[in-house]
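generate a structure from the sequence data that follows.
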Amino acid sequence: MSVTALTAPTEVQPYRRRWIALFVILAAEAMDLLDALVTAIAAPTIQRELGGSDSLVQWLGAGYTLAMAVGLITGGRLGDLYGRKRMFVIGALGFTTASLACGVSVSPEMLIAGRVLQGLFGAVMIPQGLGLIKEMFPPRELGKAFGMFGPVMAISSVGGPVLAGWLVDADFFGTGWRMIFLINLPIGLAAVLAGMRFLPEHRLSNATRLDIVGVLLVSVAAFLLVFPLIQGRELGWPAWTFVSMAASIAVFAVFGRYESRRAASGRDPLITPGLFRKRAFTGGLVAGLAFFSGLMGFGLVFSLYTQLGLGFTPLQAGLVGLPQALGGVVGFGLAMSGLQEKLGRGLLQIGTGVMAAGAAVLALTIHQAGLDVSGWQLSPGLALVGVGMGLTMAPFFDIVLAGVEPHESGSASGTLTAVQQLGGALGTAVLGTLFFNLLAGKWAFGAAMQVTVWVEAGLLALTFALSYLLPRRARPDGHGA
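Predicted coordinates:
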């Protein structure tokens, strides 16, 4: 596809200007990554001070990731249609405004609405940055530019929960938990102003129209699935919750049929239907759904266990999770040192095995120590989970996308990323509901946490089994990246 540059061509853009633009994009990426992590730490404090039922704790994460999942399917195409710089600025400004709405919320409903808006605007903002990098940097500098994302992800994963706990405990200006959202205001406004000043404008000359009907269908289907999973427990699982989940499957089927007919008529579909006829790609989607559901659900439940069960402060809870975050950095580093190219799919399988071993160590530690368990005792199991997580995630996307043709990679990568976010919403809903159900049934916190950990181990076993459907290696030409 040809690209019409509305500013100077990439090769003659000043070196300093494009690196400043990169840091603007990285700042936006950091905002998104931090906001995906911080509410798990702050959730118990938010519920205690703002009110609301246990479902509020789940919606703080699920509302964000569900909106992100739906928005990412079309976020990149908005940039193709209306210009990447313009949509980046709109996304960053909307994300910042939504953060302000979260920070001044006076009711659970207002906070959840703010989180949904954060997810939607984040889905508009993030894809533009990735596209702009490809346009701004010459081929010889692309690797270095994309390499900057690694440290940002590492710092965010390590520092996000600790930062959230520190901000809540410090209670700056009497803001308490609200500061985890208000801190986005200076960062977001700086990204907006710098984006307007330094980002180049690019737009595809042959961009196609949005598939609005497809977006509505997939949004309704996802909501019909997640809503009853979160609200059903508190309402006593009335009949409509099961009807809603069954209707979700039906709407997903209608969506698939609609996309097939749209493609057959020569119009551009939201998701290329032919992708779902590829066993490797479909298996990768299901594996990703299982993996990210377990990962995100475990993170929420572990935060609740440490604060509500063990009585840790938010800062202590963030610090207890550090071994997992640091283990993830180590796992990524090992993968990038050459193991990914050497082992391919095998590295993903080793990673899920290490994660499962870490989960088993964690469950046995909790069983033996009870509520007297310390953060140091939890560290070995969490560190193993983190190392396995890094080893699994490093090759995952390239391996899954190796099963698609180069001309399908855009649709495939968007779909895979959206499923990653949907998995986060499902994991928050399912594992959070399981945990609260066990507590309502008079289970001890330690016992409820152990059950959750073993469910996570089961999801890892499913991921391992499904990995045999994936290609053995990523594409050597890099089309899957």
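
drop to CA atoms for contacts and neighbour counts, all remaining ones
Fine.

quick one: the helices in the stretch 101-250 of the chain?
Using DSSP state H, counting those that start in this stretch, the helices of the stretch 101-250 of the chain run over residues 108-136, 139-147, 149-170, 179-182, 184-198, 212-231, 239-264.

let's see this one next to it:
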Amino acid sequence: MTAADLTAQTSPPQTAPYRWRWAALFIVLAAEVMDMLDAMVTNIAAPTIRAELGGSAAIIQWLGAAYTLSMAVGLITGGRLGDIYGRKRMFLIGAAGFTIGSLLCAVAQGPELLVAARVVQGLFGSVMLPQGLGMIKEMFPPKEMQAAFGLFGPVMGLSSVGGPVLAGWLVDADFFGTGWRMIFLINLPLGLAAVLCGLRFLPESRSPHPLKLDVAGVLLASLAGLLIIFPLVQGREHDWPLWSFLMIAASIAVFALFGWYESRKAKAGGDPLVVPSLFRKRAFTGGLVTGLVFFSGMTGFALVFNLYTQIGLGYDALKAGLAMAPWSVGMVIGFGLAQPLQKYGRRLLHGGTLLMAAGVLGILVTLNIAGVGVSPWQLLPALLVTGAGMGLLMAPFFAIVLAGVEQHETGSASGTLTAIQQLGSAFGVALLGTVFFGMLGSGVAAAAGDAAPKLRAELAAVQVTGEHQERIVAGVRACTHDRAVAKDQEATPASCERLVADVGAAAPTPQAAEPIGRIVTRAAGEAAKQGFSTSMKAILWVVDGMLLLTFLVAFLLPKHAREEDQAGH
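As a prediction, the model looks like this:
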């Protein structure tokens, strides 16, 4: 559940229950499922998408970051649109736009068009999602409210478990020759049903005293987010030019400008996007930092792990989705275990963080023991523990962060917290994806260097010695490095073309070239796998470091969700 879910539970519903409230609830849940699936599916499908559409490694990062970044900036103001213009109307507009965005994703003929369509999905999704929660709190009487919101847990849990597996299955099944496009086409019947059923069953709903839109605030927040995400994703591919650092510095300045503008707007009696008084509360600001660090680490890890299993280990999309399933199952188990332990508050959150860190360490140990031949079964225990820790951590998080927020600040606080969750996801994809791809070339080259003695022995066994041998050994190292860092995976690096020529020159006859080629292909493949493994291990250390930082920053939070945040008074 998000912060917005908790906020929705704090407001009293209408005295007369709405007749079609349960039908309306399932329409809202369908919208939540569409969003959750689309936030995850490109992690599984990204290597296949890039192989078909082309583009650099940055495209893989943008497929996730474009969606979550646009969702983040839209969510802050999405709820206000429903308050002003009517929640049913904005839900239908959001659902229709999300469905159209899904269609645009499915028919995209180039990577840039696909990323643009992901932005459309994210923006309309941010209009759709807040409306459902606002309607639920008005439709259900108090005695049914808990049951209504209780359905979110199982539905979201099933989505998190089934999402990666469904994505992998759809990509591998290649229905009607659609391949990866089916992961977006599946939204069309869901979205159409949400719109048609919404017209019939959703109630008319709007706030009697809506806040005004803060358009300037939205633009400043959007610009600040883009200024930091764009250089993190694109800077590596351009060898970190001056403009990348200038953009990161500019993002800090724009965030500061945003804070000044919001404070000025509040003092003038306006309706700021984010209530400035929230940042005087230690629990809330600590929660924002905790959420930013945590969600950055987890979403970035999910992307890198899927790249490692598919590109590094050679898993197909379905096998990669199944390999990730234990993490999702563990998260559902963690949520279940956390329910009777809510009284422990911050200690439960800290315990979940430590359990996650132990699970990530377990993945690292598994990779060290099993090597490049690691199987999904070997990864299962550590991923299960990691997911369980994540469930224990997230279960009390939003309630604790909102503990010291005043009633009139709750809407702004929950919207900001949910937006930070999405912004952290975009930041994590950009940051950890960049670190992973940045280390990949040197990791592969180092692995090729370590395997050189074995390669020399195998070449000598087929009578390749002297200068020919050394040229091939050096060529394998150069080719694997250049292929790992290539901006265009379709193009063959010049070093690889030279290696092919060197293999031909080393063979006295055409028949002799075949065993030499097999040896070189095997050596290059093993070096690539080992390089991916080295980079993955480095990312695991980074993720554990981010979890340690999450543990420390969480001390800023109150001990229990029911406690008042004295620092804000």
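
turn the helices of the stretch 101-250 of structure 1 into CSV, columns for distance to Gly370 of structure 1 and mean neighbour count.
Output for the helices of the stretch 101-250 of structure 1, formatted as CSV (distance: least, Cα to Cα, whole Å; neighbours: other Cα atoms under 10 Å):
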stretch, distance to Gly370 of structure 1, mean neighbour count
helix 108-136, 33, 24
helix 139-147, 42, 12
helix 149-170, 24, 20
helix 179-182, 31, 22
helix 184-198, 38, 18
helix 212-231, 28, 19
helix 239-264, 35, 16
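
closest to Ala317 of structure 1 out of these?
Distance to Ala317 of structure 1, taken as Cα to Cα, is lowest for helix 149-170 among these, at 7.1 Å.

in structure 2, what residues pair with the closest one?
Mapped onto structure 2 using TM-score structural alignment, helix 149-170 of structure 1 spans residues 152-173.

contacting residues around the most centrally placed residue in structure 1?
With distances taken as Cα atoms, centre = their mean, Gln421 lies nearest the centre of structure 1, 4.6 Å away. By Cα atoms under 8 Å, 6 or more residues apart in numbering, the contact set of Gln421 of structure 1 is 65-66, 68-69, 292.

with Leu185 of structure 1 instead?
By Cα under 8 Å, 6+ apart, the contact list for Leu185 of structure 1 reads 96-97, 99-100.

can I get those residues in TSV including distance to Gly150 of structure 1 and secondary structure?
Listed next are those as TSV, based on distance: Cα to Cα, whole Å; DSSP: H, G, I helix; E, B strand; the rest coil:
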residue	distance to Gly150 of structure 1	secondary structure
Thr96	24	helix
Thr97	27	helix
Ser99	25	helix
Leu100	28	helix
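
and of the residues you listed, the nearest to Gly375 of structure 1?
Ser99 (31.4 Å).

any idea how far Leu384 of structure 2 is from Ala193 of structure 2?
35 Å (Cα to Cα, to the nearest Å).

Ile44 of structure 2 now?
On the measure of Cα to Cα, Ile44 of structure 2 and Leu384 of structure 2 end up 19 Å apart.

so for those two, which sits in the more crowded spot?
Taking neighbours as other Cα atoms under 10 Å, Ile44 of structure 2 and Leu384 compare with Ile44 leading, 31 against 24.

the more buried one reaches Pro164, doesn't it?
Yes. Using Cα atoms under 8 Å, Ile44 of structure 2 makes contact with Pro164 at a distance of 6.4 Å.

what is in contact with these two at once?
Counting by Cα under 8 Å, 6+ apart, the shared contacts of Ile44 of structure 2 and Pro164 are Gly321.

coming back round to it: emit the ChimeraX select command for whichever of the contacts of Leu185 of structure 1 are buried.
Buried members of those, defined by 16 or more other Cα atoms under 10 Å, are picked up in ChimeraX with:
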select :96,97,99,100
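
can you redo the contacts of Leu185 of structure 1 as CSV with distance to Val24 of structure 1?
Shown next, in CSV, are the contacts of Leu185 of structure 1 (distance: Cα to Cα, whole Å):
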residue, distance to Val24 of structure 1
Thr96, 14
Thr97, 18
Ser99, 18
Leu100, 20
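
of all the contacts of Leu185 of structure 1, which comes closest to Leu130 of structure 1?
Closest to Leu130 of structure 1, out of all of the contacts of Leu185 of structure 1 and judged by Cα to Cα, is Thr96, at 19.4 Å.

nearest to Ala461 of structure 1, of the helices of the stretch 101-250 of structure 1?
Ala461 of structure 1 sits nearest to helix 212-231 of all those, at 22.7 Å, using Cα to Cα.

in structure 2, what range does the closest one match?
Going by TM-score structural alignment: helix 212-231 of structure 1 matches residues 215-234.

which ones are touching Gly83 of structure 1?
By Cα under 8 Å, 6+ apart, the contact set of Gly83 of structure 1 is 201-204.

give the aligned equivalent of it in structure 2.
Under the alignment (TM-score structural alignment), Gly83 of structure 1 maps onto Gly86 of structure 2.
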